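A.B. asks: Kindly return the folded structure for what I paste below:
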Amino acid sequence: MTFATGKNEQIIMSKDTCFHCGLDTTYTKITFDDKSFCCNGCKTVYEIFSANDLTCYYNLQQAPGATPKDIEGKYNFLENPKIIEQLLEFNSDNTQIITLYIPHIHCSSCIWILENLSKLNSNISSSIVNFGKKTVRITFNYEGISLKNIVTLLSSIGYEPFISLDDYSIGKKEINRSLIYKLGIAGFAFGNVMFLSFPEYFQVGEFWLEQYKHLFRWLMFFFSLPVVFYSAQDYFVSAFKGLRSKILNIDVPIALGVSVLFIRSTTEIILNIGSGFFDSLTGLIFFLLLGKFFQQKTYTFLSFERDYKSYFPIGITKISDNKEESIQVYDIEKGDRLLIRNEELIPVDCILIKGHARIDYSFVTGESKTVSKQSGDKLFAGGKQLDGSIEVDVLKTVEQSYLTQLWSNDVFKKDKELAFTNITNSISKHFTITILLIAFLATIFWLFTDVSKALNVFTSVLIIACPCAIALSAPFTFGNILRILGKKKFYLKNASIIEQLAKINTIIFDKTGTITSNKETRINYEGLQLSDAEESLLKSTLRGSNHPLSRSLYNLLNEHNILTLDAYEEHLGKGIEAKYKNRNIKIGSAAFVGFSSDTAALNTAVHVSTNNRYKGKFTFYNKYRKGLSQLFNTLKKEYDLVILSGDNAGEENNLKKLLPTKTKLLFNQKPEDKLEYIKYHQTEGAKVLMIGDGLNDAGALAQSDVGIAISENVNVFSPACDAILDASKFNQLYDYIKISKSAIKIIKWSFLLSFIYNCIGLYFAITGQLAPVVAAILMPLSSISIVVFTTITTNILGRKLD
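C.D. replies: Down below sits the predicted model:
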C-alpha cells in the first residue's frame, strides 16, 4: 500500500503494518485516513500530528514511531516518589522539570519532533533540546501527566530515554562518540588514499602504469565509500533539511562539493580516464570533521570554565555566628545558612527557615505565577524571592551548570535573537549562489569553446570552491574570544553576542550602582533623631533590599537585632515599605514617603518616614568608578552616550563636568521609562547597548540589543542580560567592545584568505587545468591555515587586554 505523507513524498507500507510504529495490524482492524494502526495510541499520535500539521514527521523513515520492545512495565519504577524526587530538576506547585538523556537524537528532525511535545500533550508546556548533549529538558504539569507517562510517550515515538538509577545526573551522558568514530574512519581512509596516490603524484612509470594502477585506484574508491556515506552523512542531512526549509546553509555547498568529488572520481576510474580526486575527497571530509571535533572540544573546555571557575561573579550572603559575609556562589556548602534578599535569585536547593517566601519561578518555568512558601518548605534553585528577606538552609552545593542552563534558557530568547543572522550564514548564502553562478557560466563558455572540457570545468569549480574554510572560521574565532573575555571577567551568554556587540552605535548607562561605586559612597543624615526601635526597623527593612542605595545604607547603620517583618513590599523605582507589629516604615523618594519641599535636591537622597511621620533623609555623595571620565571620552568618539537614571537631577552638574559635552542626561526615569526610551530609539535605527545593575534595569536589559549587568558581589543575576561584567573591569568596557569588532574583522580576513585560495583554485578549475595534486594541496591547506590564522590572531588580541 502507498501512503502520501507530504506534497512530493510517499512511503510504501504493507497493508498489515501500523503506519506509525510498523507493528502487525492483522487482527486490530483500526483504520484512519486510509491508514492502518495497531492500536488507538498510534492512531491518536497520528491524529495529533495531522491536526497540528506535523505529518512531515513520517518523511523521516518508514514507521518512525516504532516503539521499543518490552517497555510494558519497564518504567514502573518511575511511580516511586523517592526516585522521582532524585530525577527531577525542579518540583514545585504543579510544575515539574526533568532533563532526559536520549541517545537516539541524531539530526534536526529529532530536534523538531522533541521540541513539539507540547502539541502531543497539552500538559507539557515546553521541551528544549540540547543537541550536543543529546538531552531534552521538559517542563510539565504533573497533575495532568506523570513522569512515567512522559517517558512512555517518548518511547512510543521512537525516542526512548536512557535512565540510569546508578547515576541520577542524567545530563552527564554527553559524549558524542559518533563524531570520534567518523573522524577516525575519515583519517584512516585519508592516510591510505594519500599513500596510494603518491605514484600518481610523482608519475612513477612502469611499476605504477603497468601492474598496480587499476588496483590502487579501486582501493582508493573503496576507502572513500565509508567516508562519504558514513563520515560525511551529517552534512548531507543538514543540507537536505536546509533546502527543504528553503534555506541555503553552509552545508549545502559542502554536500554539493563532496557529491561532485565522489561522482566525478568514481566516473573517472570506471571509464579508466583518470585517478579521480579521492585524496581531496577524503582529506576534505577529514579536515571538516577535525574542525568540528576541535570546535566541540573547545566549547566543552569553555563550558567547564564557565561552570566552575567564576563564570558568574555573583555573590550570596552567608550567615555565620550572627555575622553576614558575602561569598562566591560556588563556595556554598551543604548546611550553610544563607540570607536571600528581595529580588535575589535562589542559587541552590534549600529549606526555608525564616521569613515570608513568595517565589517567582518564571526564570525556571517561563510562567510568571508566584508561589508562597512556609517555614520548612523546600525552595528550588532559580526562584526569585519577591517578599523581603528570608533565611534558608542549604540542601545541595551549587551546580553552576544549572545556572548556566538557566541563563541560556530558551524562555528568554527574544525577537532580537530570532531576527539576528550570524555572519557565517549570511556569507554562505551569497557564497553558494556565487559559486553556482560561476560554475554554470564557465560551463556555458566551454560548451561553445571545447565541449570535451565543459563537464570537467563544471565539476572542478564545485570541487575547489568547497567552503570548508568558511565553515571553520567563525567557530574557532568566537570560541577563543569567549575564552579570552571570560578570563578578563567579562562573561558572554553565547557567541552570537560578540557579533551583536560589534554592531552597536548607542550605549546607555544606568547611574546608581553602574557608573557609581557602592563601596565608596559617603552618606550624611539630616532630620529628626531615630529611636533605637526605628533604627532597628530601618535596618531590618533595608536588609531585604538589593538596591545599591539600600545596600550602602544598610552597611552604614549600627548593629541591631534583626526583626522578622510582618509585611514587606518594594516598589521598583520608588522605594520600600514594611510593617512590624504596630509600626510601619517607608524608605525611598520624597514623594513616596509623603514629603514635599520647595528646595530642589542637589544630591541623591533616600527619605524615611515612620507611622506616616516624616523623619529625615540620608544624602548620598556618589563616588564614581575609576576611569569613568576617560572611558566616556573614548567611547564618545564612536558612540552616542546616554545616562538614564532613576535618581533626581542633583548630580547633573557634577556629571556635566565629568562627562563629554554631548552626553545625554535623563533623570527621574522609572524602569518602564527606560524600556520605552530604548524601544523608541531602536525604531529610529539605533543598535543599543544597555549597562545596568540587573535589578531595576531588567526590562531595559532585555529590550536592548545587548544588555550587560554590572556585578559587584551582589546576587542580582538576571537571565534577561546577555553578559555579566565584573565591576572592577568597568573601565575596560571599550576594550571589550573593540575586541568584539576585531573578532569580526578576523573572520572577514579569514574569509578573504579563503577567497584567495578559492581564486587560485578556480583559475585552474575554470581553465580546465585542475590536477588532483592541485586540489590535494589547496583544499586541506586552506582549512589548516584558517584555523592557525584565527587562533594566532585571537590570542594576540587577548594579550592586548593584559
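A.B. asks: use CA for all of it now, contacts and neighbours both
C.D. replies: Fine.
A.B. asks: Centre of the chain to the longest strand along the chain, how far?
C.D. replies: The longest strand of the chain (DSSP state E) is strand 613-621. Averaging C-alpha positions (Cα atoms, centre = their mean, to the nearest Å) puts strand 613-621 44 Å from its chain's average.
A.B. asks: here's the other one to compare against:
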Amino acid sequence: MSTTNCYHCGEDCANTPIDFDDKSFCCNGCKTVYEIFSTNNLSYYYDIQSAAGATPKIVEGKYDFLASESIVEKLTEFNDGAMQIVNLYIPHIHCSSCIWVLENLNKINPAVSNSQVDFPKKTVRITYASDITSLKDIVLLLAHIGYEPYISLDDYDQKKKSVNRSLLYKLGIAGFAFGNVMFLSFPEYFDLASNKTNGGEYWLNEYEGVFRWLMFTFSLPVVFYAGKDYFISAFKGLRSKILNIDVPIALGILVLFVRSTLEIIFDWGPGFFDSLTGLVFFLLLGKFFQQKTYSFLSFERDYKSYFPIAVTRILSNGKEETTQIYTIERGDRLLIRNEELIPVDGILINGNAKIDYSFVTGESEPVYKTSGDKIFAGGKQLNGAIEMDALKTVSQSYLTQLWSNAVFQEDKSSKFQTLTDSIGKRFTIFVLSVAFLSAGFWIYFDSSKALNVFTAVLIIACPCAIALASPFTLGNMLRIFGRKKFYLKDTQTIEQLAQIDTAIFDKTGTITTSKKSVATYEGMQLTEEEESLLKNTLRASNHPLSRILYDLLSEQNIETLDEFEEHIGKGIEGTLKDSRIKVGSANFVGKNQTEASESTAVHISTNEIYKGCFVFKNEYREGISELFNAMSKTIQLAILSGDNEGEKQRLEQLLPKLTPLYFNQKPSDKLQFIKSLQEQGKKVMMVGDGLNDAGALAQSNVGIAISENVNIFSPACDGILDATRFTELFSYIVASKKAIKIIKWSFILSLAYNVVGLYFAVTGQLEPVIAAILMPLSSVSVVAFTTVATNLLGKKLK
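C.D. replies: Predicted structure coming up:
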C-alpha cells in the first residue's frame, strides 16, 4: 500500500490525511504552520528542504509564567523598556530551512526587528519591540510554527548546555566498542584459529563464531547511534544536491557494516568491525576536539583571555586607575569616556549619556539617559564622559557576545573552507569512479572478485583523515596564538591572515606608544579656569593624544561638562557654564596654518580665542624598524595617518625605503584606500587602534586592533594584539602561513594512505588486518602530525 507523507513534517499521514491547498498534512497543527508560512510569504521554506518542519505541540497555559516581569528580566539579555533581546535554545534546529524561517520571523511578527540563528549551538537570538509584543508572544509564535524553545528558569545556561552532551556519550560508546572489538579481533590478526597444536584443531576454533557475533553486537550502537549524524548529514546533502565531506564517510561506514555482516552470516570471514568501530571513534574524537576548541573560545567562560582591554575605575578617594575589565565587580564606579564601550550593565550616576546601542540591537538611533537610569553592556557612549555603578561582572554581561553579532559579520570567506568543500565533492566523485571502474574490470576478468573489490574501495578510501586535519590544526593554532597574547575571532581569520599581501598601519596609537611621550606647551598662559576646563574636556576623550595630555597636566577638580562633542579626525570641544574650549588641529580651533608643521601638535582655543599648542615628540615602539624591514620582503606596506606631515622625515628614517606615507587621512579616506586596494585583487590587513579606524578594520580582509591600556575593543576587528607583542606581528603571519601548509601536508599524508589502501583494494588483496591497520592509522597519524607540528610551530614563537 502506498503511504501519504505530511507536506510539512514528512511523517506518515496514516489513513486520515488532511488535504489543504492540494497538499496533505498529518494533523491540523502542521496544516496551521503551512498556512502561517504561506500567508506571510515564507513558502520558500519548503523549497530549501522538503518536510523540514516539526509538528507543533502547544499546551494551553504552558508559558503563562512569561507574563512575569521579574522572569522576563532574568531571561532577556537586553531590556530597556522599549526593546528586548532574548537568546533561546531550540532543539529542533537542524537544517537550512530552519535557519531561513527563523531569521525571517519579522515577516510573521513585524515587532521582531532582527533574529539570528547560531546553528552549531541551536540557538536563535531575537530582537523585538517589547512595547508592541512580549516574550510570551514570541515564544508562543515559535511553538506554533514547530520551533518550541527549551526554557528552564533554574540555572538556565547549565540546563541548556547539558542537552548537548550527546557527543560525549557517542564518543564513549564508540571508544568502548572499538577497544572490545580490537581485543576480540586478535585471533583473526594472528590467524590463531587455524593453527594446530598436538595434532588437533586450536581451541579458538570453537569460539570463532562467538567472537565474530560479539563484534557484530558491539558494532550496532556504533553505527546506529554514534555514527548516525554522518548518515543524516549525508542524506540532507544529497537531498539538497550537495556532495559534502560526510557523503563518502557515511558510504564507508555503511559498506563496512553491510559487508562485515554478510561475511559473518555466510562465514566468508571475520569482517571489518575493528576498522568500522575505529573509524567512527576517531571521527567523533576529531569532532569532540573541535567542540572543545569552540568551548575554549566561548567568551562567557574564558573571557579574560580573549579581551585584553581595560576600563577606568574610580576609587573611593577619587583617584582613577586603569584595570583589566574582568576584575570589575558589582558596585564598582567606572568612568566611560567618549566613544568607549560600556563593559557591564549598570546605573548611570553622572554625565550626559547619549548611547549608541547598534552594537547590541543593530539600531543606529542613539538613546539618551539621565542619572539613575539603567544602561547596558555593549552600548557606546557618544557624548563625553559618564560615570556609572556596575551591576554585574563582565562574565555576565552582554559585551562578551558582541564579536559574533550579525551586525559585524562581513563576507570574509575562507579560501581553505572552499577548498575543503571542493575536496569533499571531488573526493566522493573520485572514490565512486574508482569503485565502479574497478568492479567493471573484475567483472570482465574474474567476476568472483568484483563485489569484494567494489566494497573494499569504498571501505579503504574513507576521507576521515581529511575531515580531522582542519579542526585539529586551526583549533590548536588559535590556542597557541591566545597564549602569545594574539586573540583572533575565529579559525577563518588564521586562513585569511595566511593570504595577506598588503599591510596598512595607522600611526598614532598603533606604531607610536603613549607610554613615553612628552609634550611642551607653546603660547599664551592658560588661566586656572581654562586649565580645569581643558583637563575635564580631555578626560572625556579616548583619543591617544588626549589620554597622553590628560596624564601630563596637573590634577584638577572633576566637573561634569554641560556639553561635549568629538569631531572624528579633527578634535574635541567642551562647554562648562559660559566657557567653551576647542582642542585639536590648528584648522579646527581657528588658527590659519600656512605651512606644514614639523611636529605633532594639539592646538587650543577658548571662547574662539587661540591660546597656543602642546607640541608632542612621538615615541615609536621599540623594534618597529626591524618589524617593517622583515615584513617588506614579502608584504607591501603603507602608513595611513590622520596627523599632519610633521613626522614624515622621521618615519622615512625608521621605515623601509619607498614605503608609502599618507597623512591628513580621515576615517572615510582610510576605508576607501583599503577598498581600492581590494578592487585591485589585494588581500589587505589593517592594523589600527580601534577608535577612528573602525571602518577601515571592518573593510579590510583582516582587521587587527592594538590594545594598550584603554578600552578600545571594536567588534569590527578580527583580532586583538597586545601592544607588548606588536613587534611579533610578522611572526604570527608567518605562523598562519605555516599552519595552512601543515593542513596541506596532512592532506598529502592522508592521500598516501589512500593510495596504498586503494592498491590493495583494487587488486583484490584487501585483508581485514590491512584495513584494520590502515584506516585507524591514517586518522591517528594525521591527528598526531597536526598536533606535534602546530606545537613545534608554537614553540618557535616568542
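A.B. asks: Once they're superposed, what TM-score comes out?
C.D. replies: After superposition, the two chains reach a TM-score (TM-score structural alignment, normalised by the length of structure 2) of 0.93; 786 aligned residues with a Cα RMSD of 2.5 Å.
A.B. asks: still on that earlier bit, mean per-residue distance, the longest strand of structure 1 to structure 2?
C.D. replies: After superposition onto structure 2, strand 613-621 of structure 1 sits on average 1.3 Å from its aligned residues (mean Cα distance after the TM-score superposition for structure 1).
A.B. asks: for that strand, packing partners?
C.D. replies: For strand 613-621 of structure 1, the packing partners by 3 or more Cα pairs under 8 Å, 6 or more residues apart in numbering; DSSP states H and E come out as strand 522-527, strand 604-610.
A.B. asks: deepest of those, which one?
C.D. replies: Highest mean neighbour count of these: strand 604-610, a mean of 23 (counted as mean count of other Cα atoms under 10 Å).
A.B. asks: I'd like the next helix or strand past the longest strand of structure 1.
C.D. replies: Remark: after strand 613-621 of structure 1, the chain's next helix or strand is helix 628-635, criterion DSSP states H and E.
A.B. asks: closest to residue 392 of structure 1 out of the helices and strands packed on strand 613-621 of structure 1?
C.D. replies: Between residue 392 of structure 1 and those, the tightest spacing by Cα to Cα is seen for strand 604-610, at 29.1 Å.
A.B. asks: what range in structure 2 matches the longest strand of structure 1?
C.D. replies: The alignment of strand 613-621 of structure 1 onto structure 2 (TM-score structural alignment) spans residues 609-617.
A.B. asks: what about the aligned partner of residue 528 of structure 1 in structure 2, how many residues close to it?
C.D. replies: Matched to structure 2 by TM-score structural alignment, residue 528 of structure 1 sits across from residue 524. By the criterion of other Cα atoms under 10 Å, residue 524 of structure 2 has 10 neighbours.
A.B. asks: ok, now which ones touch residue 524 of structure 2?
C.D. replies: 611-612 (Cα atoms under 8 Å, 6 or more residues apart in numbering).
A.B. asks: need the strands for the stretch 651-798 of structure 2, in chain order.
C.D. replies: 661-662, 684-688, 702-707, 719-722 (DSSP state E, counting those that start in this stretch).
A.B. asks: With respect to residue 287 of structure 2, which of the ones you listed lies nearest?
C.D. replies: Here strand 719-722 is closest among the strands of the stretch 651-798 of structure 2 (Cα to Cα), at 24.8 Å.
A.B. asks: packing partners for that closest one?
C.D. replies: Strand 719-722 of structure 2 packs on strand 486-488, strand 702-707, going by 3+ Cα pairs under 8 Å, 6+ apart.
A.B. asks: From the chain's centroid, how far away is that strand?
C.D. replies: That offset, for strand 719-722 of structure 2, works out to 15 Å (Cα atoms, centre = their mean).
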